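Chemist: Let's see this in three dimensions:
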Amino acid sequence: DPGLPNYDGSCFKTLNESLFTAKRQAKKNFNNQFSKKDTYDTNYLQMRENQIKILQEMYKCVYKIKSVPHTALDIASIIEKVSLEYHKDNDVKSLLEDLHVIRETMKTVPFPVTREEFEDRANLFILLERLEEFLTIKQEFMKQDDVVVEVINN
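Modeler: From the prediction side, this is the model:
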């Protein structure tokens, strides 16, 4: 981002500190349960920890991009959509579908002409792969949570 030329990704330090605090509290809560041990908080925080690692990888990809290939606009749009629609109860199915449409569209784009464009598009592709991984982690968590809810209700 030209507006943040010296940004170093330090938000991840704060994020990891918050996660550490939350995990410590979740462990206390788990140990304070008398009967059935509820692991939702622990599982949720594990999902978030995995997602933070993916976000760090995504940041590295974006940081390496030197130009803005036209494929960047599609990827920017899906990232924006994720930022607007991602929430606790979203199973991310439609987001993953949109991501797959973008991937298919990218297959039709002519090959890069310059090395710089090649490297930037490669980083965009990796960014898209990491975004899919980020969303898949959430989708798997939601499926796991659905199973737990189903068992409790039966």
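
Chemist: hey, let's count contacts and neighbours off CA atoms from now on
Modeler: OK.

Chemist: Give me the nearest residue to residue 86, chain neighbours excluded.
Modeler: residue 92 (7.1 Å; C-alpha to C-alpha, 6 or more residues apart in numbering).

Chemist: here's the other one to compare against:
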Amino acid sequence: MRIGLRTIKTSVSAAVAMILANALQLLYAPSAGIIAVLSVTNSKKSSLQTGIYRLLSLTLATVLAFICFSLLGYQAIAFGVFLLLFIPLAVSFGLSDGIVVSSVLVTHYLVEGSMHWSLIVNEYLLMIIGVGLALLANLYMPNSENRLKEDQLVIETMFKKLLAEMALYLNQEVTEQKLLENCQGLFAFIREGQLRAQTYQENQWVVRNVYYGSYFAMRRTQISVLNDMIESLDRIELFGIQVEKMVALLEYTSETFAEENDGQELLERIFEVYEEYREMPLPESREEFENRAELFQFLQSFKSFIEIKAEFAQKLPNGNV
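Modeler: Below you'll find the predicted structure:
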């Protein structure tokens, strides 16, 4: 059994919240622990947002509860009417995260049969202690930047392998199904890295490092284009020198594919191949025409694949990635 960091932080914050609530002699002290459990999230930013939204949600719930209990009394019907009003209003105000917690706290008013100011303060203190300790627990977040850099290296390697396999496909050494499976595997890995980059970004309080998020978004766009290129390969018939040129282009791209490569030389090579194919004799049949169109479409996608990286590199301060 593996106990993760979030589990440890949740356990500690819940226990401390209950101890603190008891020390302050608050009613329903265990509720502070439950609130802490529900408020520990994956990032500092989300914990802060959760805390703020839940306090706003409690304010809305308290106002509505006061109206309902004052008009209908402290009974189940009044609580049902409260929920009928509170849930849609909370959703419309973007406070959905606080619906369950605030509703539980409102039941304390129902049980006590009162909404005396001291009881209202009691509920706010329970909420503040719970979300506050969850936020304190989340102030410690392990630096995941090294993991993101490792993800980048893996992605570069997987891209290189996929491009090399595309060259092998033209030599009939790899099947299209294998290419598509590897492409989908790379897409899934990039998507996971993108989620980790988002969490990393949300844990930056002062200066938010958006590089990794932009990097994974760029690679995700590239893999979508590469998937289209693989599907195009199956519809293209290449002969002799055409196969050699395309294989050489794919192999060169695989060999030079790296984080620091801005793609300019690759774009030049793609343009050279494109020009050579354009100067070929005009097609003499419909089949040749369609094949030539597919070939040009493939080269256009290849060009887009590299341009995505080149544009990304130009936006960075040092001009490359």
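
Chemist: ok now do whatever residue of structure 2 lines up with residue 26 of structure 1, which residues does it touch?
Modeler: Counting by TM-score structural alignment, residue 26 of structure 1 lines up with residue 197 in structure 2. By C-alpha atoms under 8 Å, 6 or more residues apart in numbering, residue 197 of structure 2 lies in contact with 148, 212, 213, 216.

Chemist: Which residue is the nearest non-sequential neighbour of the third one?
Modeler: If I follow you right, that is residue 213 of structure 2. In space, residue 213 of structure 2 is closest to residue 197, 5.2 Å off (C-alpha to C-alpha, 6+ apart).

Chemist: Check which helix or strand the one you found maps to.
Modeler: helix 176-202 (DSSP states H and E).

Chemist: and if you look at residue 121 of structure 1?
Modeler: For residue 121 of structure 1, the host element (DSSP H and E) is helix 115-153.

Chemist: who does that helix touch, helix- and strand-wise?
Modeler: Counting contacts by 3 or more C-alpha pairs under 8 Å, 6 or more residues apart in numbering; DSSP states H and E, helix 115-153 of structure 1 is packed against helix 40-64, helix 71-85, helix 93-107.

Chemist: Run through who's touching the first one.
Modeler: In this structure, residues lying in contact with helix 40-64 of structure 1 by C-alpha under 8 Å, 6+ apart are 9, 12, 16, 19, 22-23, 26-27, 120, 123-124, 126-127, 130-131, 133-134, 137-138, 141, 145.

Chemist: for stretch 76-91 of structure 2, same thing?
Modeler: Taking C-alpha under 8 Å, 6+ apart as the rule, stretch 76-91 of structure 2 contacts 57, 60-61, 64-65, 68-69, 72, 96, 98-99, 103, 107, 110.

Chemist: what's the farthest-apart pair in those?
Modeler: 72 and 96 (25.3 Å; C-alpha to C-alpha).

Chemist: and those two? which has more neighbours close in?
Modeler: residue 96 (16 against 13; other C-alpha atoms under 10 Å).

Chemist: Tell me the counterpart of the more buried one in structure 1.
Modeler: Counting by TM-score structural alignment, residue 96 of structure 2 has no partner.

Chemist: and residue 91 of structure 1, helix, strand or coil?
Modeler: Residue 91 of structure 1 carries the three-state label coil when classified by DSSP: H, G, I helix; E, B strand; the rest coil.
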